[in-house]
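Novice: 3D model of this:
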Amino acid sequence: MTKPKIAVFASGSGSNYQAIFEAIEKGELICDLALLITDQPSAKVIEKAQDNNTAYAAFQLSDYATKADFESAVLEQLRSYKVDWIILAGYMRLIGPTLLQAYERKIINIHPSLLPAFPGLDAIGQAFQAGVKVTGVTIHYVDEGMDTGKIIAQEPVRISSNSNKQHLQEQIQRIEHQLYPETIQQVIT
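Specialist: Reported below is the predicted structural model:
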């Protein structure tokens, strides 16, 4: 039986990409990490992909006339690697109709809050400003909205009274790095 092929989409440091790569290496996540896609040619995740011998491609929206053209170029790359699933891991761009139609119910995202609370950018900062006592991690299918797709998994994180944003981010990332590979395994098999 052939293993599903995934592409990880990331825009930043790539800590979730790295957690996924390591879970595959340990045999905890059974798939092929075929490709890394980034929309930031200077993103640190590219160094991680190079270190791990993961094929990668960088696409800048500004190089294309429209978002549809941008996504068509990405889609061409995904098809050339025969990618089955798209895994968003800190990808800071909304997925548009071109990719949503080509990968219907085959795109998964991770978000650092208990959705529907605190969608969008800086969810950890939003949680702090709101003064909530519990936030967490959500993994969901991607639809046309911002962090509005069907929820697959969630795990809460308590915010202690002496916590700061940096500490909370570290707590959330520890949970993300365990929960995301586990959830991806459940979804793709």
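
Novice: from here on, contacts and neighbour counts on C-alpha atoms
Specialist: Will do.

Novice: Quick one: the helices in this protein, in order.
Specialist: 15-25, 45-51, 67-80, 97-102, 123-130, 165-188 (DSSP state H).

Novice: Redo those as JSON lines? Include mean neighbour count and distance to Val8.
Specialist: As requested, these are exported to JSON lines (neighbours: other Cα atoms under 10 Å; distance: least, Cα to Cα, whole Å):
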{"stretch": "helix 15-25", "mean neighbour count": "20", "distance to Val8": "7"}
{"stretch": "helix 45-51", "mean neighbour count": "17", "distance to Val8": "10"}
{"stretch": "helix 67-80", "mean neighbour count": "16", "distance to Val8": "11"}
{"stretch": "helix 97-102", "mean neighbour count": "15", "distance to Val8": "14"}
{"stretch": "helix 123-130", "mean neighbour count": "16", "distance to Val8": "21"}
{"stretch": "helix 165-188", "mean neighbour count": "17", "distance to Val8": "11"}
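
Novice: of the ones you listed, which approaches Ile110 most closely?
Specialist: helix 165-188 (7.2 Å; Cα to Cα).

Novice: and the angle from the closest one to helix 123-130?
Specialist: In terms of direction (axes from the mean of the first three to the mean of the last three Cα atoms, to 10 degrees), helix 165-188 departs from helix 123-130 by 130 degrees.

Novice: Tell me which other helices or strands helix 165-188 touches.
Specialist: helix 15-25, helix 123-130, strand 134-141, strand 151-158 (3 or more Cα pairs under 8 Å, 6 or more residues apart in numbering; DSSP states H and E).

Novice: about what we covered before: can you lay out the helices of the chain as JSON lines showing distance to Ala34?
Specialist: Converted to JSON lines, the helices of the chain look like this (distance: least, Cα to Cα, whole Å):
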{"stretch": "helix 15-25", "distance to Ala34": "11"}
{"stretch": "helix 45-51", "distance to Ala34": "11"}
{"stretch": "helix 67-80", "distance to Ala34": "9"}
{"stretch": "helix 97-102", "distance to Ala34": "17"}
{"stretch": "helix 123-130", "distance to Ala34": "29"}
{"stretch": "helix 165-188", "distance to Ala34": "14"}
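
Novice: structure for this one too, so we can compare:
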Amino acid sequence: MATKKFALNTKPHEAEIGDVTLQFQPEVMGDTFLDTYSRLQDTMQRLNVDLTDLTSVDLEQVRETTQALRVFLARLMLPESAATFVSWDVLSAAGKVLSSHRTPEEAHEAADGKAKVTVVDNGLRLPDRVLVELLEWVVELYGGGQRPPTSSSASAPASSSPGTPGRAGSRSRGSTSTRGR
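Specialist: Below is the predicted model:
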């Protein structure tokens, strides 16, 4: 009977950005990641935005794309980090926080119909280049491919390949050396 062991990450992945450490879920199911990533791609396609060239895009489109990117990243974070990273607050005229929300859409819905309230983005503000680097890291982390190095030792080692390493000699031993050519 053969036994195969699979490693699961149990400790959060960490992204250190200046003085802030954001913790991401140790494991994300493939469909959860794909659904979340699909929402981000839908927004970028609707706006016709290329994250590698934001210079030719309308400022309102950049703002909406940045918000969608932040929401995408927050959905993969642990709740405490997500609350630090994204927070759209509904404020009264006196500046009192009436409610906090994880998306700008939720905040605007909560503000609808209320007199003299405003929606303010009170989440962690980061340069676009850092957001794009976080996006690339998260896609590698959860979307397959090689695991990026993390600041924590939370990443589980890769599962070993099946079978045992062979001890047979190489068939190419008789090859002619190319040294000195």
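
Novice: Quick TM-score on the pair, please.
Specialist: The TM-score (TM-score structural alignment, normalised by the length of the second structure) is 0.22; 66 aligned residues with a Cα RMSD of 5.3 Å.

Novice: Which one of the helices of the first structure lies nearest to Ile139 of the first structure?
Specialist: Here helix 165-188 is closest among these (Cα to Cα), at 7.2 Å.

Novice: any chance of the helices and strands packed on helix 165-188 of the first structure in CSV, with distance to Gln186 of the first structure too?
Specialist: Formatted as CSV, those follow (distance: least, Cα to Cα, whole Å):
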stretch, distance to Gln186 of the first structure
helix 15-25, 13
helix 123-130, 25
strand 134-141, 12
strand 151-158, 10
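
Novice: Could you say which one of those comes nearest to Leu88 of the first structure?
Specialist: helix 15-25 (8.9 Å).

Novice: between the closest one and helix 165-188, how many degrees?
Specialist: Going by the same axes, to 10 degrees, helix 15-25 of the first structure makes 40 degrees with helix 165-188.

Novice: thinking again about what came up before, so which of the helices and strands packed on helix 165-188 of the first structure is nearest Pro97 of the first structure?
Specialist: Pro97 of the first structure lies closest, by Cα to Cα, to one member of these: strand 134-141, at 14.4 Å.

Novice: elements contacting the closest one?
Specialist: Using 3+ Cα pairs under 8 Å, 6+ apart: strand 134-141 of the first structure touches strand 107-111, strand 151-158, helix 165-188.

Novice: The helices of the first structure: which one's closest to Phe9 of the first structure?
Specialist: Once the helices of the first structure are compared by Cα to Cα, helix 15-25 is nearest, at 8.3 Å.

Novice: Next, the angle strand 107-111 makes with that closest one.
Specialist: Using the same axes, to 10 degrees, helix 15-25 of the first structure lies at 120 degrees relative to strand 107-111.

Novice: contacting residues for Val120 of the second structure?
Specialist: 88-91 (Cα atoms under 8 Å, 6 or more residues apart in numbering).

Novice: And the next helix or strand past the helix or strand it falls within?
Specialist: Here Val120 of the second structure, judged by DSSP states H and E, is contained in strand 118-121. Sequence-wise, the next helix or strand downstream of strand 118-121 of the second structure (DSSP H and E) is helix 128-142.

Novice: And that next one, what does it pack against?
Specialist: Helix 128-142 of the second structure packs on helix 59-75, going by 3+ Cα pairs under 8 Å, 6+ apart.

Novice: Show me what the helix it packs on is packed against.
Specialist: Secondary elements touching helix 59-75 of the second structure (3+ Cα pairs under 8 Å, 6+ apart): helix 30-47, helix 79-85, helix 128-142.

Novice: can you put the ones you listed in TSV and add mean neighbour count and distance to His101 of the second structure?
Specialist: Shown next, in TSV, are these (neighbours: other Cα under 10 Å; distance: least, Cα to Cα, whole Å):
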stretch	mean neighbour count	distance to His101 of the second structure
helix 30-47	15	17
helix 79-85	17	9
helix 128-142	16	20
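
Novice: To Val97 of the second structure, which of those lies closest?
Specialist: Short answer: helix 79-85, nearest of those by Cα to Cα, at 14.7 Å.

Novice: burial count for Leu91 of the second structure?
Specialist: 19 (other Cα atoms under 10 Å).

Novice: and it, what does it touch?
Specialist: 97-99, 117-120.

Novice: I'd like the distance between it and Arg46 of the second structure.
Specialist: Between Leu91 of the second structure and Arg46 of the second structure the computed distance is 30 Å (Cα to Cα, to the nearest Å).

Novice: Ok, Thr21 of the second structure next?
Specialist: Counting by Cα to Cα, the gap from Thr21 of the second structure to Arg46 of the second structure is 32 Å.

Novice: And for Leu73 of the second structure?
Specialist: Counting by Cα to Cα, the gap from Leu73 of the second structure to Arg46 of the second structure is 19 Å.

Novice: Likewise for Ser99 of the second structure?
Specialist: 29 Å.

Novice: what does Asp31 of the second structure give?
Specialist: Applying Cα to Cα to Asp31 of the second structure and Arg46 of the second structure gives a distance of 22 Å.

Novice: got it, and His108 of the second structure?
Specialist: His108 of the second structure sits 20 Å away from Arg46 of the second structure, going by Cα to Cα.
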